[in-house]
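Colleague: coordinates for the following, if possible.
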Amino acid sequence: MKTLIAAVIMTAAIATSCTEQAKNPLMEAKWNTVHQTPPFAQIKVEHFKPAVIAQIEQAKQGIDAIINNAAEPNFENTIEALEGNGKELSRTLGVLFNLNSAETNDEIQAVVVELSPILTDYSNDISLNEKLFERIKKVYEQRGTLVLDNEQKMLLEDTYKGFVRSGANLTPEQKDKYREISKELSLLSVQFDQNELGATNAYELIITDTTKLAGLPEDVVEAAAAEAQAKGKQGYLFTLQYPSYVPFLKYADDRSLREQIWLAKSKLCATGDSTDNQKIVKRTAELRLSLANLLGYKTYADYALENRMAQSAEKVNSFLAELLEKSIDYARGDVKTLEQYAAKQGFTGKLMPWDFSYYDNKYVTEKYSVNDEMTRPYFQLEKAEEALFMLANKLYGINFKLNKDIPVYHPDVLAYEVYDENGDFLSVLYCDYFPRAGKNSGAWMNTFREASAQERPIVVLVNNFTKPTATKPSLLSFDEFETMLHEFGHGLHGIFGKGKYASLTGTSVYRDFVELPSQIMENWATEEEYLKLFAKHYETGADMPADLIAKLIDKKNHNAAYANVRQLSFGLNDMAWHSITEPVGVSVEVFEKSANGKAQVLPTVEGTMMSPSFGHIFAGGYAAGYYSYKWAEVLEADAFNRFKKNGIFDKATATSFRKNILEKGGTEHPMTLYVAFAGAEPTVEPLLEKMGLKR
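Modeller: The predicted structure follows:
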């Protein structure tokens, strides 16, 4: 009788499971959509948790199958089998985490918080599995006798070292400690990110007195009015989103309001309210140190940099110090020049950070006879997008086709199919351009799916540009156009991904190599030959005047030293947090000012700090890695020299860059790939020359 009851219960459970699976699109084996893109309209928040739980169990069964394989461990039945395991879970998490960044809400955030420790446990269950590591180790120890291609060798190397770096060689007691630390770090990262988004969305500067709008361009005022109306407010609403914040600092005549919004941004997540991240910052740094010590490293920077081109904290600190030494005096000169200019304009007192953009814009307009409002009409968003696609076509022969049948996660999002020169399908590309309440600030590239032997990638480019209004299309500043090119470079890295293993394709490269494809693209923004092809006035269709192009190019090195030092201050701050050898005993503010004080060329303001909103290093994967932006600038300046010598649209140079850099992803060591493209290792000289610091 008990057997019969058990059988009935089991049958009912299976039926229920099948019913749930049928109702849950995340648990379908394949999606009946164009290119198997996510069916966003069918996916509900309540689908994520059951799908993730079920797919974790499915992945665990896959691990058990690898462990219990009676055959001797080899590359195919262990390393390759592990690489292919858990694809369904990866697909679901790709949807969840992309939505959490670009189209989130309280429900999605709650699911992410709930699933975070579960996912950390699952990850640790794999990396700390003794039997699984034993099989991996046996294959690794045979690597000298195995017949493997470069990609297979890299996968074997990455897999083995990844397990070691994730605690596989620890004692049982140490493994328990590793689990405890990694779980808390995972939760802290999620909380940090949610606090930053919450604080950004909560800030509102509402202006009802129109005299306070003096100096602001018409389109900025119009956008603020639209923002206020959308939120049911009177007057004009300014936020900390970049399309609102940046022009306010640049144009608003009212100094007290500039100070107010600058302070809000510079004290973000550091005001003692529920979104304050200061305790999270210190706890994260402390836990990362503990993790590194547990694994046998003196600092977290030592641990992180072992898997980078730079290789060591000493080399990174030397690199940052060298660049700072070469540029700090020039940066101080930039500030001194602006102080003198502001004084001539009648400004009295000390030039503060909220004054810098305001007077710099006036100075640039006067010195170069060019500013954003003069160039903005020539960078209509739709035309700028066409210009990016045209550039990719001229360099690589690829084509972009808008497909409205591809599901999107928000009505603003555009979905393109990308085809190679021979007509082969390469990728789906989502373009998400405008800010909204459930979307993080800034700009980024991500994937819903990576390239592999079985699948082509699904890439998403996310920006936060000013939305079109009833009277004007979205018009980009020149900086925004550069940002668009930057993210497009990341996109091309994903689009061209080519290889057997998803973990090695696209942007799955060393952190200090990943910015090369993005930063090299920015160079075309100041190439006259390129600008002439597309820069046309959005109303008249007239070409951007030759003298305006010349002025735009002429000012490209304006404040290069100041901008360089500012970036270096971020890198110094990052390295300081991850080079500690004991818990930090001072406040975040004191620690930070000690870390990057030598890179400050403007007055510091009490209570302001970057760390509590520095998502890149505390929630974004750049811990002990922010120097990568400057490192990549050395690479891209050297690499773009090849294009300059051979022609900025030279097909042979572009083909080499595609074949050796963009397609290869992480299948070989980045320096090997770079030398294959450039013929030699990079030097810092082209970067210094590009910034005008070799004077």
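Colleague: when you work out contacts or count neighbours from here on, use the C-alpha atoms and nothing else.
Modeller: OK.
Colleague: how many neighbours does the spatially closest residue to residue 88 that is not a sequence neighbour have?
Modeller: Leaving out its chain neighbours, the residue that sits closest to residue 88 by CA to CA, 6 or more residues apart in numbering is residue 55, at 6.4 Å. Look at residue 55: counted by other CA atoms under 10 Å, it has 21 neighbours.
Colleague: cool, residue 655 as well?
Modeller: When neighbours are counted by other CA under 10 Å, residue 655 registers 16.
Colleague: and for residue 231?
Modeller: 9.
Colleague: that's a strand at residue 421, yeah?
Modeller: No - according to DSSP: H, G, I helix; E, B strand; the rest coil, residue 421 belongs to no strand; its state is coil.
Colleague: and the gap between it and residue 393?
Modeller: According to CA to CA, to the nearest Å, residue 421 and residue 393 sit 8 Å apart.
Colleague: before we move on, what about residue 251?
Modeller: Counting by CA to CA, the gap from residue 251 to residue 393 is 37 Å.
Colleague: same question, residue 577
Modeller: In this view, residue 577 and residue 393 are 43 Å apart by CA to CA.
Colleague: okay, these two: which has more neighbours?
Modeller: residue 577 (29 against 16).
Colleague: burial count for the nearest residue to the more buried one once chain neighbours are set aside?
Modeller: Closest residue to residue 577 apart from its sequence neighbours, by CA to CA, 6+ apart: residue 285 at 6.1 Å. Using other CA under 10 Å, residue 285 is surrounded by 24 other residues.
Colleague: residue 285 in helix, strand or coil?
Modeller: Classified using three-state DSSP, residue 285 is helix.
Colleague: contacting residues for residue 510?
Modeller: Contact partners of residue 510, counting by CA atoms under 8 Å, 6 or more residues apart in numbering, are 307-309, 666, 670.
Colleague: please provide the structure for the following sequence as well, for comparison with the first:
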Amino acid sequence: MTASIDLAAHPLTNWTGEHGLPDYAAIDQADFEPVFEAAMAAHLTEIEAIAGDDAEATVDNTLKPLELAGEALSRVSAIFWGLAGADTNPHIQALERKLSPAMSRHFTAIAMNEKLFARVDALWEKRDRLGLDGETAQVLEKTWKGFVRAGAKLEGADRERFAEIGARLAELGAAFGQNVLKDEAEWELVLDEADVAGLPDDLIAAMASTAEARGHEGRYVVTLSRSLYEPFMQASDKAEFRQAAYEAFTNRGSLSDETDNAPIIAETLKLRDEKAKLLGYPTFAAFKLDNTMAKTPDRVMGLLEPVWERAKAVAENDRKALGRLAADAGQNAEIAGPDWRYWQEKLRAERFAFDEAELKPYLALERVIEACFDVARRLFGLQMVERPDLKGWHEDVRTFEVRDGDGSLRGVFLADYFNRPSKRSGAWMSRLQSAHKLDGGDMPIIYNVMNFAKPQTGQPALLSMDEARTLFHEFGHALHGLLSEVTWPSISGTSVSRDFVELPSQLYEHWLTVPEIMQSHLRHVKTGEPMPQDLMDKLKAAQDFGQGFATVEFTASALMDMKYHAGAPADDPIAFEAETMKMLGKPDAIAMRHRSPHFQHIFAGDGYSAGYYSYMWSEVLDADAFEAFTEAGDPFHPEIAQKLRDNIYAAGGSADPEKLYSAFRGQMPNPDAMMRKRGLLTEAGREI
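Modeller: The predicted structure is shown next:
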């Protein structure tokens, strides 16, 4: 079958759409497996040619062709894994379980190709005599370390075992993610009209639309999508419904024996520990952090622990205030997990005369998109031109040309905003094609995926403030890919250390609440009137509210990640989670943002394993970075924006992240800027 595939002509590997986009309409999903087989075989042929070259290793005959090898595999992978996350089905899921270990074995075999590594190693040994420019030197270092970390120096039985571990971890990661998706797709709370009385109109409409899509016409459905779950938990007066939703949400990935992820977690932790020890590291955390800004588990804990203690103190003050409010309303029981969001909204309204329902009419999805794109125009001169005729992988996908200020085409951006059962939860940025300039180069084709509740036909989608921030956040990642100006593909865009990659995204969130952006774009969905000043003032006054809850929720997950990976692997991860949270003194009424059975960041693959802390690490940077604009008195200061573009958004992984940040800001920050941003240094204006 493999021999019959013409990779140069197949729509999975030869993208013939305008601007080099794939033609999704021409794709037959039955072709994925044979195309993958052919593409892996073609990649190995290219690798053997590089490895078998008798000439002395040079940048031109080793590093450059290694960077460019496997184009067909990259293309079919981009399409397949994009669908696996955003629009999956049983065929794709079955193939995902098969391809995950196969791809692991494929890349492990390349990393352990002795002749290939010998050539890379020879370049590394003479690197100081090659006269390399800074970017090429960075690529060589990254490549050499990548081989070593992938087992290139292992021998004999250790090499074989390392490959087996990689393949098994890939299988486990795929199964973990599919179990979570199954729980999220199947669980639903079906309600009648009386059950939704008093809920905000936009939430009722979204629940009705979801019910219709799931075959419950005339009724209302809550799912485990955050876009429905969180506003329902904030607004529903029905404690029994909040309890049911809370228990399901916090137990995703373990709602049935079939989807129980606990055994997967236990095996994953053991294999990761064994992998790290094969490479000479004491723990998996030491292995993962060796290639980051933080470097060591101790430095990570040095960030997390002070924030954790301060957040708990703020949360305890809030718990007492919530309890008093609930008692005044006749609820005598202690505040529990299903209650916190509900009473927190009541307390927000009491303290600030503000609630989310008042804000949402100003956060129509289209208006937020306009605001997001306008910030890119003001900061970087970008123009976003929608092209409805350019189709993506689903009818909901929207396609935009990205043009520089002079009108020239810079790249393509695709956005898939709405939740559906075929899409995994969360929000993310990825790429069909990375920007680079090597051997003619490639234009970036970048996409964002969200999970906003889809409104009924003809109705606008109204976002919460958190969802609006998420849209800005993911577009910040997209800009990191779209603005990349590097030569080498492997350091393009977001190909940076894990604890630096969240800086461009988290920083971009700040511009959502810049007054001139709010006044220009956040207009009432019915009247078109701009957000009134008193509402903006309320929003600003309330912006630190609830940060005790939010910070405990996040930091509990980050600490759990480190506890799992910085010590001996847990035999019973669920019991270990409970013991760890008790030891840390986590408030019982605040659930971890990601409990272990659905912690996809660290178990559905190892992207953020021993790295979930990086959101907070980057937040230290983003809070300090935005202060550069605040100090200048102009959120769009042209000179600062240019330095931001050059040193952060365009630079990719072309230099050490500390060097890049210091080139922008002049020095590295301390955590105080982040704690000021979160309002953790004070509570309601009082030192704590």
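Colleague: after alignment, which residue of the second structure pairs with the residue nearest to residue 577 of the first structure?
Modeller: Residue 285 of the first structure maps onto residue 269 of the second structure when the alignment is built from TM-score structural alignment.
Colleague: shouldn't its match be in contact with residue 570?
Modeller: Yes - here residue 269 of the second structure reaches residue 570: they are 7.1 Å apart, a contact under CA atoms under 8 Å.
Colleague: so where in the second structure does the host helix or strand of the residue nearest to residue 88 of the first structure end up aligned?
Modeller: According to DSSP states H and E, residue 55 of the first structure maps onto helix 45-67. The alignment of helix 45-67 of the first structure onto the second structure (TM-score structural alignment) spans residues 29-51.
Colleague: residue in the second structure matching residue 402 of the first structure?
Modeller: Residue pairing (TM-score structural alignment): residue 402 of the first structure is matched to residue 386 of the second structure.
Colleague: how many neighbours does that match have?
Modeller: Residues near residue 386 of the second structure, counting by other CA under 10 Å, number 15.
Colleague: ok, residue 592 of the second structure next?
Modeller: Neighbours of residue 592 of the second structure (other CA under 10 Å): 24.
Colleague: residues touching the residue lying closest to it once chain neighbours are set aside, list them.
Modeller: Counting by CA to CA, 6+ apart, residue 592 of the second structure lies nearest to residue 553, which is 4.7 Å off, once chain neighbours are set aside. By CA under 8 Å, 6+ apart, the contact set of residue 553 of the second structure is 590-593.
Colleague: run the last query once more with 10 Å
Modeller: 308, 311-312, 547, 586-587, 590-595 (CA atoms under 10 Å, 6 or more residues apart in numbering).
Colleague: repeat for residue 647 of the first structure
Modeller: 529, 640-641, 653-654.
Colleague: cool, and residue 602 of the second structure?
Modeller: Going by CA under 10 Å, 6+ apart, residue 602 of the second structure touches 173, 265, 561, 594, 596, 608-612.
Colleague: how big's the offset between the strand or helix carrying it and the first structure?
Modeller: For residue 602 of the second structure, the host element (DSSP H and E) is helix 600-603. Compared with the first structure after the fit, helix 600-603 of the second structure shows a mean deviation of 0.4 Å (mean CA distance after the TM-score superposition for the first structure).
Colleague: quick check: the equivalent of residue 460 of the first structure over in the second structure vs residue 427 of the second structure, distance?
Modeller: In the second structure, the residue matched to residue 460 of the first structure (TM-score structural alignment) is residue 447. Remark: distance between residue 447 of the second structure and residue 427 of the second structure (CA to CA) = 11 Å.
Colleague: any common contacting residues for the two?
Modeller: Counting by CA under 10 Å, 6+ apart, the shared contacts of residue 447 of the second structure and residue 427 are 416, 474.
Colleague: which one of these two is surrounded by more residues?
Modeller: Using other CA under 10 Å, the more surrounded residue of residue 447 of the second structure and residue 427 is residue 447, with 27 against 18.
Colleague: what's the match for residue 666 of the first structure in the second structure?
Modeller: Matched by TM-score structural alignment, residue 666 of the first structure corresponds to residue 653 in the second structure.
Colleague: how many neighbours does that match have?
Modeller: By other CA under 10 Å, 27 other residues sit near residue 653 of the second structure.
Colleague: hmm, back to that, among the contacts of residue 647 of the first structure, which are in helices?
Modeller: With helices defined by DSSP state H, the entries of the contacts of residue 647 of the first structure inside them are 529, 640-641, 653-654.
Colleague: derive a ChimeraX selection command for the buried subset of these.
Modeller: To isolate the buried members of these in ChimeraX, using 16 or more other CA atoms under 10 Å:
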select :640,653,654
